[in-house]
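J.: One predicted model, sequence on top.
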Amino acid sequence: MSVDRHSKASATYTVASESSRPNIPAASRPGASTVDASKTYRRHVSLEVPGDLILHSDGFLRRWPILGPPDILSQDYVITRYIAEFINTFSSLIFVLYGVYGLVKLYQKQHATLSRTIPYFGLMGVGACSAGYHMTLKYHTQMSDEISMHLLVTPLLYRIFTIQTSPQHTRLIGILLLTEFTVVMVVHMVMNEFLLHAVTFGLGVLLIATRTVKLVSQRVPDPFTRKKLRNIGLFGVGSFLFGYMVWLIDEFACNPLIHIRHSVGLPLAFVFELHGWWHVFTAIGGYIAVEVVDMITSGEVHKDPTDQLAWPIADVARFIGGAPGAKKLN
């Protein structure tokens, strides 16, 4: 999952080679791996990009240090030549794991319809596209990474706004959401326009949160189960916000984090790859959103849902939810 913005290359050429590589630290890129910089330089011709990026002739985007010379490359492909950002790639797959877990649990139920599976596939799509981007750092995989966020939000919007509605209303909502998704995808990928993508995604998340809170109050009769679902939902929101805070730290404290990773060395340095933790916490938040929406729109809200949730959500729900009929002691 990416929120980096890349501009297109200009026509200025630079050359980096093993014989001419500078002996200084590599680029300070959030989420970049940290080993000996001398291992990351290979002979190639690159296109200079405005700002702090280079788009290389092999199709990869890499950064320079902000205060460094323009021919210094970042530390990508240092664990293996096939994966640009090792931790960021594999942490993205947590989305896929949660999606698979949700599908397995869903197919064990009696009423596992196709419409209920789509949000789980959307969650898996986010992880697959994010992993593809962090593995290759190519422009088209970055576009797919960002568009995949709508693959998760759009089905959730459809489910919460078509619950117990007429066929005409359901059809209208489907047409509107499909049109919105198509317009955002085309504009974002063809024009490289980020604002429309960001605004529509943020608005979608806000609509899901507010509508879900209302539906929980309306459709969950048991007070204990209603409280449990609210607590689970709050944990999901908190997880997403904490992940965003971690991402901000990774952006603005990049150089200190790089020094820490160099100091502690592998494998402990992986702990300080904060962009990977952003993936972890947003995956938890996304999975919770899918589960809560599925429960309230399918009518499966008459008993405690804790046991069917994946780790660590189930343990957190037990910890903060108490037991049925528990009373506060004076």
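T.: That came through, no problem. Numbering: from 1, shown residues only.
J.: For the rest of this, base every contact and every neighbour count on C-alpha atoms.
T.: Fine.
J.: what number of residues lie near R42?
T.: 14 (other Cα atoms under 10 Å).
J.: Let's verify it: helix, strand, or coil?
T.: coil (DSSP: H, G, I helix; E, B strand; the rest coil).
J.: My guess is it contacts V15. True?
T.: No - R42 is not in contact with V15 according to Cα atoms under 8 Å; the separation is 9.9 Å.
J.: Distance-wise, check Y98 relative to G233.
T.: Going from Y98 to G233 by Cα to Cα, to the nearest Å gives 16 Å.
J.: What of A314?
T.: On the measure of Cα to Cα, A314 and G233 end up 12 Å apart.
J.: more neighbours, those two?
T.: Per other Cα under 10 Å, whichever of A314 and G233 has more neighbours is G233, with 23 against 15.
J.: For the longest helix that the chain contains, name the packing helices and strands.
T.: For the chain, the longest helix by residue count, based on DSSP state H, is helix 223-252. Judged by 3 or more Cα pairs under 8 Å, 6 or more residues apart in numbering; DSSP states H and E, the packing partners of helix 223-252 are helix 195-219, helix 274-298, helix 313-321.
J.: Mean neighbour count, the ones you listed: which tops it?
T.: helix 274-298 (a mean of 23; mean count of other Cα atoms under 10 Å).
J.: And that one, how far out from the chain middle?
T.: Here helix 274-298 is found 10 Å from its chain centre; the criterion is Cα atoms, centre = their mean, to the nearest Å.
J.: what does stretch 219-227 give?
T.: Distance of stretch 219-227 from its chain centroid, counting by Cα atoms, centre = their mean, is 30 Å.
J.: Put this next to the first one:
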Amino acid sequence: MTVVHPRDYYWGPVTSTLDWCEENYTHSPYIAEYVNTTTNLMFLSLFGIYNTLSNGFSKSFIVAHFGVIFVGFGSWLFHMTLKYEMQLLDELPMIYVACIMVWHSIEVRPKNQYGIALVLGLIGYSAFVTYSYLIINNPVFHQVSYAILVIIVVFRSIYLVRHLPGGAEQFPYEHPRMVVLLKIAASSFLLAFVIWNIDNVACPVLRHFRTFVPYAVGAVSQLHGWWHIGTSLGVYYYVVYTQWIHQLLDETNKQKYQLVWKGFVCYLKPVKQHKE
């Protein structure tokens, strides 16, 4: 493992309010936390944008995917520099993208039910959290604000899949797979959250462990990096789920979709309609 002398740190002293368990500047003077930087899976959202365009889904899903890319880019810069400004570029977009996901989980029909009132409410919440966080400067405030939005999304999504028009029996192919997809998305988030907290609590033990094991083994023990991977997958699966349920609740759309898995990546594929 390469050790970089503090005087050679390209980005200077740490100014962020958080400094994770990964040892700083072990590989390069240009990257403070190597594993935490490189585990942001932005390519999933790029594939999601491609699939959204291919299927002719609502362009609002492109906004959601671009939002996730923005969060990943901000996270990359934060862990690369450990600067407070880059920390804000990571944390505040998480609130904004979560608000987009709340909107997608509530406005699920072709004609919006709550209209501008919901949009203004979510913009107001984002503005309130942003202003308050800049003053309070406490990461716990940000985490609670983000958790509130995630809880709304989870409960709303469970409600939707349990109250499909005509009942679950009307969708013998879609319903069980949508339930599994939603469970996988939630499990990815939950497991990532647990691993993240283990990283916080057991940091001294993990750092000691990495002093006498090969680098490849030590890299696996960089648990905050697994938080990035788990949340990236969870958000991606959730967007696929939301796209699917939007199609089912659009009574004018008769197109059916098949859920296709390629390894850990899934996507919706239109089913060809055969003329009788």
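T.: Received the coordinates, thanks. Here the structure is a predicted model, which is why all the values come from computation and not from measurement.
J.: Pull out the buried positions in stretch 178-187 of the second structure.
T.: Buried positions in stretch 178-187 of the second structure, judged by neighbour count with 16 or more other Cα atoms under 10 Å: M178, V179, L181, L182, K183, I184, A185, A186.
J.: Please identify which of those is nearest to L248 of the second structure.
T.: M178 (11.0 Å; Cα to Cα).
J.: what's near enough to touch that closest one?
T.: By Cα atoms under 8 Å, 6 or more residues apart in numbering, the residues touching M178 of the second structure are V161, Y241, W244.
J.: Please report the separation between the first and final residues of stretch 73-88 of the second structure.
T.: Terminal-residue distance, stretch 73-88 of the second structure (Cα to Cα): 12 Å.
J.: Which part of the first structure matches it?
T.: Aligned using TM-score structural alignment, stretch 73-88 of the second structure spans residues 128-143 in the first structure.
J.: coming back round to it: check the fit of the longest helix of the first structure onto the second structure and give the mean distance.
T.: Superposed on the second structure, helix 223-252 of the first structure shows a mean distance to its aligned partners of 1.2 Å (mean Cα distance after the TM-score superposition for the first structure).
J.: What of stretch 203-217 of the first structure?
T.: On superposition with the second structure, the average gap between stretch 203-217 of the first structure and its aligned counterparts reaches 1.3 Å (mean Cα distance after the TM-score superposition for the first structure).
J.: Which part of the second structure matches that stretch?
T.: Following TM-score structural alignment, the aligned partner range for stretch 203-217 of the first structure in the second structure is 148-162.
J.: Excluding covalently adjacent residues, which one is nearest to T225 of the first structure?
T.: For T225 of the first structure, ignoring the flanking residues on the chain, the nearest one in space by Cα to Cα, 6 or more residues apart in numbering is D304 at 5.4 Å.
J.: what about the one you found, how many residues close to it?
T.: Residues within reach of D304 of the first structure, counting by other Cα under 10 Å, total 17.
J.: you'd agree it is up against K228?
T.: Yes - at 7.3 Å, D304 of the first structure and K228 qualify as touching, with contact defined as Cα under 8 Å.
J.: wait, what's in contact with H44 of the first structure?
T.: Shown in contact with H44 of the first structure (Cα under 8 Å, 6+ apart): V15, A16, S17, H56, S57.
J.: Would you reformat the residues you listed as a markdown table and include neighbour count, secondary structure and distance to I284 of the first structure?
T.: Output for the contacts of H44 of the first structure, formatted as a markdown table (neighbours: other Cα atoms under 10 Å; DSSP: H, G, I helix; E, B strand; the rest coil; distance: Cα to Cα, whole Å):
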| residue | neighbour count | secondary structure | distance to I284 of the first structure |
| --- | --- | --- | --- |
| V15 | 15 | strand | 43 |
| A16 | 17 | strand | 41 |
| S17 | 13 | coil | 42 |
| H56 | 20 | strand | 35 |
| S57 | 12 | coil | 37 |
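J.: List just the nearest of those to T282 of the first structure.
T.: H56 (30.6 Å).
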